[in-house]
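**Q** Could you look at this predicted model? Sequence included:
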Amino acid sequence: THTTARYNAKSAREQLLEFSKKLRKAIYEIDPEIKSKLPAKVNNGILEDEITYCKKLIAKVRQDETLASYPKVSERLNILQETVEDDLEHLALSKDEDATIGHKTADTAFFGYKTHLAMTPERIITAAEVTSGEKHDGKQLEILVEKSRSAGIKVESIIGDAAYSEKSNLEYAKEEEIQLVSRLSPTITHGNRRNEDKFEYNKDAGMYVCKAGHMSIRKTSSRPKKHAKDGKGTVESYFFDVEKCKICPQREGCYMLGAKTKSYSVSVKAKIHSEQVEFQETKVFKQLAKQRYMIEAKNSELKHRHGYDVASSSGLFGMHLQAAVTIFAVNLKRIFTLLGE
């Protein structure tokens, strides 16, 4: 489940710029001629200078009691005043160094964390793994299984979405004699690919995400003519925003300076997991797959009834504490419910 960080993915200066801009807009709507009387804006990227500008702007507006008395101006003036006077912790809204940008879909992103959960059919959470927002869901499967086993759970089957059907998980499940009820995705179950540690597949968006957290913006697919029908030899190329690559702090060894495009390609092997393809069509798979809704319902309970949609503090340590307390409370409630049935 996704948890939004307590702090925004904006720097203190960006937040001040936004609030001061909103204040000026409200002022211009009332008195368009006042623009020349306001202090000159700064755009040198220095936080201290932005704070100084905001203080001058606040003082100038407060001098005009009539202008400052307008509700729209007064509200935005107070917000800017509080932001400037706030302490460093609250001013630097991006100081959660562990939180990262993750993606729910190709069009929606969040700044925060992920909590990967394992749960029994009785809806008792048996394991949790807290990670930063960009981490791939499927990579946590083995960790969740081992944690559940250490809690005394006998794991016979695993029900999850397509993120868990990657090759390594299928091999692990077969080795451990576990039924993996997870539909195959031709992109996730690809064969060998280069730079596996630098690019991870986001099953929600259907795109790859680089190590810096940037998601590809489009993809193309090609294959040899002789394999037009069977799909063998298919290569999918994922293209990234070059403008982001140019200024990315991790561009060395990833983006060639001056290049007009940046792409990442994977070879998709059709029907590489024939056993899983056959298993997907069985009554057992289809019946077990119907139970997956329970984890989504549990995610909703954690977020909407216990405030797990937003982090209560900053950092992974704080997120671990919040996860432990929240999951303990949710499990306790469920146990009491089961005892009462």
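**A** Received the coordinates, thanks. Numbers count the residues shown, from 1 in each chain.

**Q** only C-alpha atoms for contact and neighbour calcs from this point on.
**A** Noted.

**Q** need the helices for this protein, in chain order.
**A** Ranges of helices in the chain, per DSSP state H, are 12-30, 47-63, 65-68, 71-85, 88-91, 141-150, 167-175, 242-247, 274-280, 283-289, 293-306, 315-340.

**Q** so can I have JSON lines of those helices showing distance to residue 113?
**A** Compiled in JSON lines, the helices of the chain are given as follows (distance: least, C-alpha to C-alpha, whole Å):
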{"stretch": "helix 12-30", "distance to residue 113": "21"}
{"stretch": "helix 47-63", "distance to residue 113": "27"}
{"stretch": "helix 65-68", "distance to residue 113": "40"}
{"stretch": "helix 71-85", "distance to residue 113": "25"}
{"stretch": "helix 88-91", "distance to residue 113": "20"}
{"stretch": "helix 141-150", "distance to residue 113": "17"}
{"stretch": "helix 167-175", "distance to residue 113": "22"}
{"stretch": "helix 242-247", "distance to residue 113": "22"}
{"stretch": "helix 274-280", "distance to residue 113": "31"}
{"stretch": "helix 283-289", "distance to residue 113": "26"}
{"stretch": "helix 293-306", "distance to residue 113": "13"}
{"stretch": "helix 315-340", "distance to residue 113": "8"}
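
**Q** wait, which of these is closest to residue 160?
**A** Set against residue 160 and scored by C-alpha to C-alpha, the helices of the chain come closest in helix 283-289, at 8.0 Å.

**Q** Give me the contact list for that closest one.
**A** Outside helix 283-289, the residues that touch it by C-alpha atoms under 8 Å, 6 or more residues apart in numbering are 159, 160, 181, 182, 279, 280.

**Q** ok, the fourth one - contacts?
**A** Contacts for residue 182 were tallied using C-alpha under 8 Å, 6+ apart; they are 158, 159, 160, 161, 162, 163, 164, 165, 289.

**Q** next one: the third one
**A** With contact taken as C-alpha under 8 Å, 6+ apart, residue 181 is in contact with 157, 158, 159, 160, 280, 285, 288, 289.

**Q** Pick the one among those residues closest to residue 312.
**A** Using C-alpha to C-alpha, the contacts of residue 181 come closest to residue 312 at residue 160, 27.8 Å.

**Q** Roughly how far does the closest residue in space to that closest one that isn't next to it in sequence sit from residue 106?
**A** Leaving out its chain neighbours, the residue that sits closest to residue 160 by C-alpha to C-alpha, 6 or more residues apart in numbering is residue 182, at 5.2 Å. Using C-alpha to C-alpha, to the nearest Å, residue 182 is found at 21 Å from residue 106.

**Q** A further structure is provided below for comparison with the first:
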Amino acid sequence: MPQDHLLVRIQQLIDFSFILDFVKDQYNLFYGRRAKDPDMLFRLLFIQKLYNLSDERVIEETKVNLAYKWFVGLNPEDQLPDPSLLSLFRVHKIGAGEVESLLLEIVKQCVEKGIVKSSTIIIDATHTHSKHEASKPLQVLKHAAYRLQRSVKKQNPKMLKKLPVMPEFAGDCREKEIQALHYLAELGAAVEELVPDAEGALKQRLEETRKIVEDERLLAWKGVQSAIDPDARFGWKSSTDSFFGYKESIAITEDGIITALKVEPGNASDPKAFPDLMKQTKETGLVVKEVLADKAYGSFTNLKLLDKDGIVPTIKLNEMMLYGHQDEQREKFVYHKDSETVECPAGHHSIRKARMGPKDGNECQRLTFFFEIEKCKKCPLQAGCYKPGSNSKTYSVPVVPEFKQRAVEYHGSEEFKARYRMRYKVEQKNNELKTHHGLGTSRYSRGLLGMRIQAVLTAIAVNAKRMVKLTCPQIAH
């Protein structure tokens, strides 16, 4: 094998033996036939993601490509497994564990070998379209019923005659949807009664049916939109551009190594993934000194988390974080620091103050000033300030903690502007994952679990490429 071949360099850089420990609990040493080597199967999945191949294609390519065969540990004359075994290994062996820990092992090796030089991580989110088109509720229900019937037919064709027949749905669209939902529930109950110990594909179809029937959001056109991919959701790339599928929140080093990954349905909130990404990154052994992210991640809680660990937040702050709530009327109130009172537009001073809001430290408390209500009732300037009939008049200002104040000051500096421009690197990484390695569309039909497996395997392949590039820049990918 040529020493400058990409797979040769990956073999030299990465120890794939961690997969043996990861899947060991999924094999029985004493019963059944001897299993195919997990290391070989994992390497086939790695090649699949590295070169963006299907299960069938990676097996066909490996039959004739000596580099592939060498990498998976086979001799030229050795036979390759059936493509279906890759799917079984992916779902029942890899999917049985915490799949994100596979990425963790790769990043740990990067850190231990000194490949990662940067102490900065960049965070962003991207999306993956479900390969199954979103459907209207009636289509979802009919499709789920057909899939369940097919599974029953494959297992026992005679049993199909014992199941309730799908009726002709009548009435308007809403009435048809309700009738279809009732039929699907009836069908699922009948199958469960006939096959109480269902396994394999039939068990999966029954679980899908139960999930759809019990999800009250379906008929409200919210939530489940695909009988085949029930975990997929609608998300928004902008105020006018939506997608149906999943969202991947990604953390990378400034060197381009993916350190953490969180996969969620498409409607997930970006900032909530931030603590998990930081936690995963810390577990790799990487010392983080700076985080770059857009304003979706600039929440009070996230800034506080970074401040606790002494990490510089190069995060774009939104208007509310920068200025708080502002309006013309509020700007007319004046705070006097010596007397610690607030003067209203009519010249009246507050009579007392109190600190309000939660004390858990997860959001700003507010300093609230109270005015003498009898004066407000007679005030000629009460329009837009005091609501007639109210029992109190208050004015509140946020109690800004030091870490937020520091973040706001840094946000306006030239250093912040220069560092923030480095965010383009995570956007390039997202494009690489989707355009060259298939993360733009979901590949598997296992809902969120399948998407997590796909995303982690893709991230491992992309990290391997980057490791080679960082240690041996002259080798082409």
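**A** Sure thing, it's come through. From a predicted model like this one, the values you see are computed outputs, not experimental measurements.

**Q** circling back to that earlier point, out of the helices of structure 1, flag the one nearest residue 229 of structure 1.
**A** Per C-alpha to C-alpha, nearest to residue 229 of structure 1 of the helices of structure 1: helix 274-280, 17.2 Å.

**Q** what range in structure 2 matches the closest one?
**A** Matched against structure 2 by TM-score structural alignment, helix 274-280 of structure 1 falls on residues 405-411.

**Q** List the buried residues in stretch 419-439 of structure 2.
**A** Within stretch 419-439 of structure 2, the residues scored as buried using 16 or more other C-alpha atoms under 10 Å are 420, 423, 425, 426, 429, 430, 433, 434, 437, 438, 439.

**Q** Among the contacts of residue 182 of structure 1, name the ones in strands.
**A** 158, 159 (DSSP state E).

**Q** Among the contacts of residue 182 of structure 1, which one has the most neighbours?
**A** Using other C-alpha atoms under 10 Å as the neighbour criterion, residue 164 leads the contacts of residue 182 of structure 1 with 27 neighbours.

**Q** number of nearby residues for the closest residue in space to that one that isn't next to it in sequence?
**A** Computed as C-alpha to C-alpha, 6+ apart, the closest residue to residue 164 of structure 1 that is not its neighbour in sequence is residue 138, at 4.3 Å. Around residue 138 of structure 1 there are 22 other residues, counting by other C-alpha under 10 Å.

**Q** how close does residue 138 of structure 1 sit to residue 199 of structure 1?
**A** 14 Å.

**Q** and if you look at residue 228 of structure 1?
**A** Taken as C-alpha to C-alpha, the span from residue 228 of structure 1 to residue 199 of structure 1 is 27 Å.

**Q** Those two - which one has more neighbours?
**A** residue 199 (19 against 12).

**Q** Trace the more buried one over to structure 2, please.
**A** So, by TM-score structural alignment, residue 199 of structure 1 is left unmatched.

**Q** Residue 199 of structure 1 contacts residue 210, correct?
**A** Yes: counting by C-alpha atoms under 8 Å, residue 199 of structure 1 does reach residue 210; the two are 4.5 Å apart.

**Q** who touches the residue nearest the centre of structure 2 in this structure?
**A** Nearest to the mean C-alpha position of structure 2, by C-alpha atoms, centre = their mean, lies residue 263 at 2.8 Å. With contact set as C-alpha under 8 Å, 6+ apart, residue 263 of structure 2 has these partners: 246, 247, 248, 249, 448, 451, 452, 455.

**Q** any idea what residue 270 of structure 2 aligns with in structure 1?
**A** Looking across to structure 1 (by TM-score structural alignment), residue 270 of structure 2 lines up with residue 137.

**Q** how close does the closest residue in space to its match that isn't next to it in sequence get to residue 265 of structure 1?
**A** What sits nearest to residue 137 of structure 1 in space, not counting adjacent residues and going by C-alpha to C-alpha, 6+ apart, is residue 163, at 6.1 Å. Note on residue 163 of structure 1: its distance to residue 265 of structure 1, by C-alpha to C-alpha, is 19 Å.

**Q** can you tell me how far the nearest residue to residue 303 of structure 1 once chain neighbours are set aside sits from residue 317 of structure 1?
**A** Distances taken as C-alpha to C-alpha, 6+ apart place residue 309 nearest to residue 303 of structure 1, at 4.5 Å, with adjacent residues excluded. From residue 309 of structure 1 over to residue 317 of structure 1 the distance is 17 Å, taken as C-alpha to C-alpha.

**Q** who has more neighbours, the two?
**A** It is residue 309, of residue 309 of structure 1 and residue 317, that has more neighbours when counted by other C-alpha under 10 Å, with 21 against 12.

**Q** Surely that one is in contact with residue 4?
**A** Yes: judged on C-alpha under 8 Å, residue 309 of structure 1 makes contact with residue 4 at a distance of 6.0 Å.

**Q** so what's the aligned partner of residue 330 of structure 1 in structure 2 up against?
**A** With TM-score structural alignment as the criterion, residue 330 of structure 1 lines up with residue 462 in structure 2. By C-alpha under 8 Å, 6+ apart, the contact set of residue 462 of structure 2 is 50, 433.

**Q** how far away is residue 462 of structure 2 from residue 287 of structure 2?
**A** Residue 462 of structure 2 is 22 Å from residue 287 of structure 2, by C-alpha to C-alpha.

**Q** and if you look at residue 137 of structure 2?
**A** Separation of residue 137 of structure 2 from residue 287 of structure 2 (C-alpha to C-alpha) stands at 48 Å.

**Q** between the two, who's got more neighbours?
**A** Using other C-alpha under 10 Å as the criterion, residue 137 of structure 2 and residue 287 rank with residue 137 on top: 27 against 15.

**Q** and the gap between the aligned residue in structure 1 for residue 248 of structure 2 and residue 275 of structure 1?
**A** Alignment note (TM-score structural alignment): residue 248 of structure 2 maps to residue 115 of structure 1. Distance, residue 115 of structure 1 to residue 275 of structure 1, using C-alpha to C-alpha: 30 Å.
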